[in-house]
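Participant: give me the fold of what follows.
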Amino acid sequence: MVKTNFLVIGSGVAGLTYAIKIAQRFPEKNVLIVTKSDEQESNTKYAQGGVAVVLDLEEDSFQKHIQDTLVAGDGLCDAAVVEMVIKEGPKRLKELMLWGANFDSNASGKLDLGIEGGHSEYRVVHHKDITGFEIERALLQQVHTLPNVTVLSYHFALDLITEHHLNVPKSKTISCYGAYVMDQKTGAILTIKADRTVLASGGIGRVYGHTTNPIIATGDGIAMAYRAKAEIKDMEFVQFHPTALYTHKEGSSFLISEAVRGLGGILRNKNGHRFMPDYDKRAELASRDIVSQSIDNELKKSGDTHVFLDCTHLDIAVFKNHFPNIYQECLNHNIAIEKDWIPVVPASHYLCGGIVVDKNGKTSVANLFACGECSQTGLHGANRLASNSLLEALVYAHNIFEYHAAHPAVSLYTAIPDWNDEGTSIPKEYVLIQHNLVRLQALMRDYVGIVRSNSRLTKAVRHLDLIYNEVEELYRSVKINTELCELRNMVNVAHLIIGQSLQRKHNKGGYYNVDNVQTDKDSLIKELL
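Facilitator: Okay, here's the model as predicted:
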C-alpha cells in the first residue's frame, strides 16, 4: 500500500501544472505523479502550434476569441466556460513564463503572435514549432525543484479504485480512493491510496493507428473513468488534423502544423488545383473539421492517398526560422519545401469529448478530477479551435488546484485489497494482442473515420463485439501486461466513440454522417460525396 495526498495520473501540461501548484501550496503534503512512459513523453511534448491567448487588445479582444471558439464548436460549446477559459488565458500564460517557458518575440521585443485556422486575429503564442516541448521542459524543471513531488515513470495506471473493489455495501455514490498501478519494469502492482486523484492522461489517437499522437495515447484515463462509471460525453467528436506528413508507413504521423497554413501554405490536389476555396471562403484557414472533410472528399473523388501542401512560394528564410523542426523532418523524407510540395493526409489528432467535468474539474465520481484532453469541459463543443487545448489544460489545472486549496480532502480510513490476479498465467505468446490491435485500428479507420454512415457504424458495433470478447477473455486468463491493458482501454474507447456516434442525429463540427439530418454547413460536402 502506497499512500499519498494527491495522485496525478499523467505528466503533460495539465498534470504537471496542477502538481506544481498544489505542491507549492501544501509543502507538508505529498504529490505523486504516475506516468506510463518517460516523464516528458506526452501529447504536450508534440504540440507544435502554441497557446491561443488574447494579448494585443488594440487589434484583438476577448470577445473575438470567444466568438471564434463558439463558431468552431458549432453551437455545442458551453458559452460560460468559453468566456472563463479565454479571460483566464493571459494570467496562466504569465505563470508559464515566470516558470521559465520561453516564447518567440518579434523585432520590437513583444511576443510574436501567430494565426491558425479558425482564428480571426494573430493570437497564438509559440516557441518555434516545438511549443509543447518547451512548455514540458519548463514544467518538469519546476517539478524537480519540489521535494514533496515524486514522479513514477514507467508506471501504468490499471484501474481507479472505487467501491467496486472494496468489501462494502453498494452505494448510490461512487468515490475514487486511488488507483492500481503497475511498475512496468518489474511487473509489480502497487495499490495507491489517495485523498484526491486527478486524471490528466491525454488523448486517444492510437485507437485509429494513423495519428499525430505519440504511441502512449491509448485513452487510458477515459477508459478507467468509464469503467468506474464516470459520465463520458461527446466521444464522437474526434478531431482529425488535416495535414499530417504522408508516408507509406503505418503508425504515428509527423504533424505539419496548422501555423504553416497560417503563414500562407496552400493545399493542392495532384493536378495542382487549389481546392479549399471550393469548400469554404476562408480556404486553408477554415476550421479543422472543414479542411479535413474537404481533403477526405478530394481523396474519395480521386482515389488518391494524399494531397499536397505547397509552400514553395513562401520566404524560405522565414519558414526555416518559424518551423525548423518541420523543415528538417521534410528533408529527412527528401522533401525540400522551397521546391517540393509536402504530401499530407488527415490523421487522428485530438478528442473534443471525454470525462465530463464542471468548472472545478470535478467528475461525477467523488474525489476524482480530470483536466486536459481526457476531459470534456464544454470549451471545444463539436470541434476544437486550434491552440485552445494547451490553454484549456492550463486553466483547468489551475481551477482544480484552487478548489483543492479551498476544500481540503478528508482522508477516510478504508481497507483496500491488493490487486488480485489469482488463476492467471503468463501468456506464452503475444500474437493475439497485436492481431486484435491491428483489427481494431483498421476498424476505426475504415468504419468510424472522418466521414461516417449509419451502415458502417452498425457494422462496426458487430466487429467490435468480436474483438471485445477476445480481449476480455485474454484479460481474465493471463497475467496483465501493458500492451494488453492498452488494447483493452482502446476497445473501451472505441465502444464509446461508436455508440455516441450512433446517438448523434445531426452533423456538428468535426462529426459528419452522410445519413444525418442535413444542415446548411453540410450541403456542399454532401453534394460532392
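Participant: could you use CA atoms for every contact and neighbour count after this?
Facilitator: Noted.
Participant: list the contacts of Ala286.
Facilitator: Gly117, Gly118, Asp280 (CA atoms under 8 Å, 6 or more residues apart in numbering).
Participant: let's see it at 10 Å
Facilitator: Contact analysis of Ala286 by CA atoms under 10 Å, 6 or more residues apart in numbering lists Ala72, Glu116, Gly117, Gly118, His119, Arg261, Met276, Pro277, Tyr279, Asp280, Ser292.
Participant: same thing with His155?
Facilitator: His155 touches 9, 33-38, 181-190, 482, counting by CA under 10 Å, 6+ apart.
Participant: for the chain, which helix is longest?
Facilitator: In the chain, taking DSSP state H as the definition, the longest helix is helix 454-477.
Participant: which elements pack onto that one?
Facilitator: If you count contacts as 3 or more CA pairs under 10 Å, 6 or more residues apart in numbering; DSSP states H and E, helix 454-477 packs onto helix 431-447, helix 482-503.
Participant: the strands in the stretch 201-350 of the chain, which residues?
Facilitator: 232-233, 238-245, 266-268, 307-310, 342-351 (DSSP state E, counting those that start in this stretch).
Participant: compare these and give me the one nearest Leu412.
Facilitator: strand 232-233 (26.7 Å; CA to CA).
Participant: so what does the closest one touch, helix or strand wise?
Facilitator: helix 220-227, strand 354-356, strand 375-376, helix 482-503.
Participant: dump those to a markdown table, plus distance to His248 and mean neighbour count.
Facilitator: Conversion of those to a markdown table gives the following (distance: least, CA to CA, whole Å; neighbours: other CA atoms under 10 Å):
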| stretch | distance to His248 | mean neighbour count |
| --- | --- | --- |
| helix 220-227 | 28 | 25 |
| strand 354-356 | 31 | 28 |
| strand 375-376 | 33 | 29 |
| helix 482-503 | 24 | 21 |
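Participant: quick revisit: is it possible to get JSON lines of the helices and strands packed on helix 454-477 that adds distance to Lys459?
Facilitator: Compiled in JSON lines, the helices and strands packed on helix 454-477 are given as follows (distance: least, CA to CA, whole Å):
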{"stretch": "helix 431-447", "distance to Lys459": "8"}
{"stretch": "helix 482-503", "distance to Lys459": "10"}
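Participant: compare with the first, here's sequence two:
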Amino acid sequence: MENMENNFDVIIAGCGAAGLYGAINLPSDCRILLLCKQELTLCNSALAQGGIAGVYKSPEDSIELHEHDTMVAGGFTNNPETVHILTTHAAHEIQAILDFGVDFDRTPDGELHRTLEGGHSRHRIFHHKDATGAEILDKLLKKVKTLPNVTILEHAMMTGMQKTDTGFSVNVMQGGSCTVYSSHFMILATGGIGRVYRFTTNSKIATGDGIAFAYENGAEIRNLHLIQFHPTAFNDHHTRECFLISEAVRGEGAYLLNCNKERFMDRYDERLELAPRDVVSHAIILESRRTHSDNFYLDISYKDSEFIKNRFPMIYEKVLEQGYDMTKEPIPIFPCQHYLMGGIQVDDNSETTVPNLYAAGECSHTGVHGNNRLASNSLLEALVFSRQAALDIAKKLPDAPKTFTAAEFPTKPNPQKIPKGLRTEIRQIMQDNYFVIPNKEKLPEGFRRITEIRDQLLNGNYIVDADYVEAKSLATVAYIILKEVL
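Facilitator: Below you'll find the model as predicted:
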C-alpha cells in the first residue's frame, strides 16, 4: 500500500544556502522534504567568511562592471547569459535576505559597508564581520522553520536515488534504518567535493554525493576538473579540514610573504596580492619551487590592532588558538582545495539534462564562474540559481502527476563493510596528481587506480552505509576529474 506520508512535491537534498533558499521560494502549498546529511548548521555555506558580492544601491558601481570582473576572473570562459542572470538578480537576493534579518556590517552613518576582494574593481562585498555565510544560513534556517509546508530531516543520509515514471525516489538512512521517499521534482543542493583531497577548507560532509547520484542517473557532469585552490588556507596540516584565511584579509591590505618573509607577488602578477585566487595559488606554487620551501605567510600586522580584531574577529580568535597573533606577526598559509567551479550541468533555470531534476549551489555547473570563481560570487550563485529552480518548478507543478511511483532499493545477501583505507588512498592520489598545477606524469597511473577502486565499490557486495556511499561518491568524483584532464 502506498505510504502518502512519504510522498512530496519536491525533495531538496542539502540544507546550505541553495537548499534553504530554494525551499523558501517554492509555492507555499508545495509539499517539500528537505534532507540534511548531518546537523543543520554543517555545510560549506556556513563556512563562507568574506561575504556576498552584488551591485545593490551603489552609485559608484554597475552590473556591467560586476559582469566584467566575473568574466575576467573566469578567463572569459564563463557563460555570458548566466553571468548576466547572476549579476542582474543580485540586488533582489540581497534585499530578500536583508528582509529576513541578515545583519550586514554598516558604516558609522548606518549605510551598508562594502569591502573589496581580489578580482573586484569596486567595493561590492556585503559582509557580517568575517562570518557572512553563518549569518545568512542562520536567518534562512529561521525562515524555513516557520514554513508549514516544509519537512526537515536531520542526520538523513541519502544512500540511493532513482528516476521513476512520476519523478524520483530516494533511499534515506536515518538512525540506522532506511526509508524510501518519492517526489515529482528534485533539487540537488549537496555542496562541494572538498573531501576528495587530503586538505580542504570544506566541511566533512563535502563528498560530492549529489554529483555522483546525478551521474549515476544519466545527468551530464561538466568541467569537474575546474577546482579552485584557495591561496590562503591556514597552514596547519595536522587536520584535513584547513581553516580559511579570508580573501578579505588581503582586500584590507595584507601582504603575501615567502619563506624569507619577503613580498613576492610582483614576480608573477601586476595586481599583486589582489590578483584572482587561481593566479595567487599558482604564484605560491611557483615561488615554492624557486625557494625550495613550502613556508608562506600572510601579514596584516602593520595595520591597527583594534581594526584587525574588529574586522576579523573569528579569524583572529582561530589563529590565536593556534599560537599566532595576527595583530603582531605573519600567519602561516598555503594553498588548499576550496571550491568547485564545475559540476552537474544545468540550464538557466537550474534544470539538469534529466527532466525535473535540478541542481543549485556548488554541486551545479551554471557556467557563471568560468575557469575560476570571482571571490564572494558563490553565496550569490547559490541564492540566484536556487530561486531560478524554484520559479521553474512552480510553473510545472500544476501539470505534475497526481500519483507517485516508489522505486525499490534492493540489498544483496551477506554484504561486507568496505575495505579500510580506500578513501585515504583516493585523497592521496588526488593530492599527488591534481593539486594547483597538475602532475602530468602521474595522471595516467592515478586514473587507472581510481578506476579500479570505483569498479570495486560499484560491483562488490558491500553494506550500503554512510562509509560506502561517501567512498563511492569520492571515487566517482575523482574518476570524472582525472578522466577530464587526461
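Participant: rewinding a little: tell me the one of the contacts of Ala286 of structure 1 nearest Thr211 of structure 1?
Facilitator: Of all the contacts of Ala286 of structure 1, Thr211 of structure 1 sits closest to Ser292, with 13.4 Å by CA to CA.
Participant: how about the nearest residue to the closest one, chain neighbours excluded?
Facilitator: Pro242 (4.6 Å; CA to CA, 6 or more residues apart in numbering).
Participant: pull the contacting residues for that neighbour.
Facilitator: With CA under 10 Å, 6+ apart, Pro242 of structure 1 has these contacts: 255-258, 284, 287-296, 344-349.
Participant: count the residues that sit near the nearest residue to Leu112 of structure 2 once chain neighbours are set aside.
Facilitator: Ranked by CA to CA, 6+ apart and with sequence neighbours excluded, the top spatial neighbour of Leu112 of structure 2 is Arg106, at 4.3 Å. Arg106 of structure 2: 15 surrounding residues under other CA atoms under 10 Å.
Participant: Arg106 of structure 2 is in contact with Arg311, isn't it?
Facilitator: No - here Arg106 of structure 2 lies out of contact with Arg311, judged by CA atoms under 10 Å, at a distance of 11.6 Å.
Participant: shared neighbours of those two, anything?
Facilitator: Shared contacts of Arg106 of structure 2 and Arg311, counting by CA under 10 Å, 6+ apart, come down to His128, Lys129.
Participant: Val249 of structure 2 -> structure 1?
Facilitator: Under the alignment (TM-score structural alignment), Val249 of structure 2 pairs with Val260 in structure 1.
Participant: what's the spacing between that match and Ala286 of structure 1?
Facilitator: 13 Å (CA to CA, to the nearest Å).
Participant: what do these two both touch?
Facilitator: Glu116, Gly117.
Participant: how about the contacts made by Ile85 of structure 2?
Facilitator: Taking CA under 10 Å, 6+ apart, one finds Glu67, Asp348, Val368, Glu381, Val384, Phe385, Gln388 in contact with Ile85 of structure 2.
Participant: cool, and Leu524 of structure 1?
Facilitator: Leu524 of structure 1 touches Asp278, Tyr279, Asp280, Ser294, counting by CA under 10 Å, 6+ apart.
Participant: counting neighbours, what do you get for Lys440 of structure 2?
Facilitator: By other CA under 10 Å, neighbour count at Lys440 of structure 2 equals 11.
Participant: surely it touches Phe447?
Facilitator: No - between Lys440 of structure 2 and Phe447 there is no contact under CA under 10 Å: 11.2 Å.
Participant: need the overlap of contacts for the two.
Facilitator: With CA under 10 Å, 6+ apart, Lys440 of structure 2 and Phe447 have common neighbours Asn433, Val485, Leu486.
Participant: if we can go back for a sec, need the counterpart of the residue nearest to Ser292 of structure 1 in structure 2.
Facilitator: By TM-score structural alignment, Pro242 of structure 1 lines up with Pro231.
Participant: where's that match relative to Leu298 of structure 2, distance?
Facilitator: Pro231 of structure 2 is 10 Å from Leu298 of structure 2, by CA to CA.
Participant: before we move on, what about Glu306 of structure 2?
Facilitator: Distance of Glu306 of structure 2 to Leu298 of structure 2, given as CA to CA: 18 Å.
Participant: for Val72 of structure 2, same thing?
Facilitator: Applying CA to CA to Val72 of structure 2 and Leu298 of structure 2 gives a distance of 25 Å.
Participant: cool, His369 of structure 2 as well?
Facilitator: 26 Å.
Participant: list the contacts of the residue positioned nearest the centre of structure 1.
Facilitator: Centroid-nearest residue in structure 1: Gly203, 3.5 Å away (criterion: CA atoms, centre = their mean). By CA under 10 Å, 6+ apart, the contact set of Gly203 of structure 1 is 42-43, 213-214, 216-222, 349-354, 372-375.
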